[in-house]
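A.B. asks: Predicted model follows, preceded by the sequence.
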Amino acid sequence: MGALSRLLFSLSLAASAQAAHYEVTVGKGGQLKFEPETLKAEVGDTIRYLFYAKNHSVVQSSFAAPCQPLKDGFFSAFVPSPSPDSPSRTSFTITLSDKNPKWVYCSQGDHCKKGMVHAINAPETGNTLAAYKDAAAGVVASQSPPNVPVGGVRQTTVDVGKNGLTFEPNSIIEPKGTVVSFMFHPKNHSVVQSSFDKPCQPLSSGFSSGSVPATTSPSGVEFAYTIDRDTPVWFYCGQTTGNHCQSGMVGAINA
């Protein structure tokens, strides 16, 4: 590695080490609310949105047009969740590229109008969060972009072998662009894409994690697949010792 490469690598590590991470809950406890409603963050910081019941979204708007999506802004797509107390397996994370104020709302029904808004680096005077919320209250109807995540990372998790020969959950519904992270548990499992017609057989050009031996739960090892189609995706565990696939260790995306 050359001197310049080493320097750039060191600077990258330093920037990564200094970046802060924030978590914002969306609809926790059945409230139409982001918590915290406002926060201060720096360039490079990440903000992860955690979703609760029933069905919410994270949409960027401008201050001038609350409850309406900003062109080229970020959008989580809708995240349905059954629990008001436990977050969905699906989250949405953005990374700040500047310190300009970011205005955010939930595009579900009249949630924005009812005050379900959020701000990043909002000014203390003038265009404040309170002023944005007041303007949102006067909006007739919220607007939502097409239901595809943009401007951030939408991620959902699947446990592999956590409770026997299972994927949990074994059937997920997620929009195109979502990152599915398979989290491995003992003892030795894999995630292999198949066709519907030929279960337990690898699909040509399909994804495969390879065998992942694990001794601890969770192991800390994960395999990520980004949904790249609207049609169903079928997968199974290819571990032949014990015939995991034939024993029911199979799953599907958007089936």
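C.D. replies: Done, it's in. These figures come from a predicted structure and were not determined experimentally. Numbers count the residues shown, from 1 in each chain.

A.B. asks: Only C-alpha atoms from now on, for both contacts and neighbour counts.
C.D. replies: OK.

A.B. asks: In the top helix by length along the chain, which residues are buried?
C.D. replies: Secondary structure of the chain per DSSP state H: the longest helix is helix 3-18. Buried residues in helix 3-18, counted by 16 or more other CA atoms under 10 Å: none are found.

A.B. asks: try this one next to it:
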Amino acid sequence: MGLPTAALALSFALAGCAGSGPDTTATTDHQAAASRTTQAAPGRPAAGAAPSAAAQALAHLPGLGPHTEAEIPADTRQVVLVTGRDKNSSDSQVALYERTGEGWQPKATWPARNALRGWTDDHHLDDLRSPVGVFTLTDAGGLLPDPGTKLPYHQSHSFIASGTGFDGEPLAGAFDYVVAIDYNRVPGTSPLDQTKPQGAAKGGNIWLHVDHGGPTHACVALKKDAMRALLRALDPALHPVVVMGDASSLAR
């Protein structure tokens, strides 16, 4: 499938959002698509808004059906829940939950963006959709120094986003902070690692990264302050995962 010229403008050191080495340059698997302003969904909390301290613990994560919930590992006590507005929308919301003896406790919510064409259960390279599923979160990195995360953090000048998105939004700073989503990658490696166990055709190198002002190629993007807060909150001792997809898919 041919991509618009603007999509090819986003590059950094390693193919797909990762690559063969820290000093090479290649096109990423989450290049920006058409830029447009994301409007908050009705009732969506403001960016970074923390739920009330008196919020009641939840027995189940909101919006998840039995199939999705069953995919969350038994030892997971921290979930980043990404809920897309609908199957073909690039608007989504991210909510952070932690499980205690009393149930799931909401910690924070932020508006977010996902891929231009929405979501898919069968992601492939350049389909401009984000993959639906439950994926571990094991590794982080970015152009900027570690903001205080407990995850392994790889700072590198290879985390460079340049050029503009489809609608002209600048991409600079999109990779200041990233968390690698363990879709078609080897956990425990740098986000820049190029290894794709399922093959290149299945895409990969999909990250949580800084919002550049438009939909993504396949990643999930949050405002910079939200990414800092998320990085500081994620704790490998809690075996964090991301649960991501459109609302109807998550409800299965």
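C.D. replies: The structure has been received and is ready for your questions. Bear in mind the structure is a predicted one, so any value in this text is a computation, not a measurement.

A.B. asks: Superpose the two chains and report the TM-score.
C.D. replies: TM-score for the superposed pair, counting by TM-score structural alignment, normalised by the length of the second structure: 0.22. Supporting figures: 95 aligned residues with a CA RMSD of 6.0 Å.

A.B. asks: re earlier: which strands and helices sit next to the longest helix of the first structure?
C.D. replies: Judged by 3 or more CA pairs under 8 Å, 6 or more residues apart in numbering; DSSP states H and E, helix 3-18 of the first structure is in contact with no other helix or strand.

A.B. asks: what's the very next helix or strand once past it packed up against?
C.D. replies: Counting by DSSP states H and E, the element after helix 3-18 of the first structure in chain order, helix or strand, is strand 21-26. If you count contacts as 3+ CA pairs under 8 Å, 6+ apart, strand 21-26 of the first structure packs onto strand 34-35, strand 46-51.

A.B. asks: and the angle from strand 21-26 of the first structure to strand 46-51?
C.D. replies: 20 degrees (axes from the mean of the first three to the mean of the last three CA atoms, to 10 degrees).

A.B. asks: circling back: could the helices and strands packed on strand 21-26 of the first structure be laid out in CSV, adding distance to residue 222 of the first structure?
C.D. replies: Output for those, formatted as CSV (distance: least, CA to CA, whole Å):
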stretch, distance to residue 222 of the first structure
strand 34-35, 29
strand 46-51, 19
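
A.B. asks: Redo the ones you listed as a markdown table? Include mean neighbour count and distance to residue 183 of the first structure.
C.D. replies: Shown next, in a markdown table, are those (neighbours: other CA atoms under 10 Å; distance: least, CA to CA, whole Å):
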| stretch | mean neighbour count | distance to residue 183 of the first structure |
| --- | --- | --- |
| strand 34-35 | 22 | 28 |
| strand 46-51 | 22 | 18 |
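
A.B. asks: and residue 10 of the first structure, which of those is closest to it?
C.D. replies: Smallest distance to residue 10 of the first structure across those (CA to CA): 20.0 Å, for strand 46-51.

A.B. asks: Now do that closest one: which elements does it pack against?
C.D. replies: By 3+ CA pairs under 8 Å, 6+ apart, strand 46-51 of the first structure packs against strand 21-26, strand 91-95.

A.B. asks: Tell me which of those strands sits most buried.
C.D. replies: Among those, strand 91-95 has the highest mean neighbour count (mean count of other CA atoms under 10 Å), at a mean of 21.

A.B. asks: who wins for proximity to residue 193 of the first structure among the helices and strands packed on strand 21-26 of the first structure?
C.D. replies: Per CA to CA, nearest to residue 193 of the first structure of these: strand 46-51, 28.3 Å.
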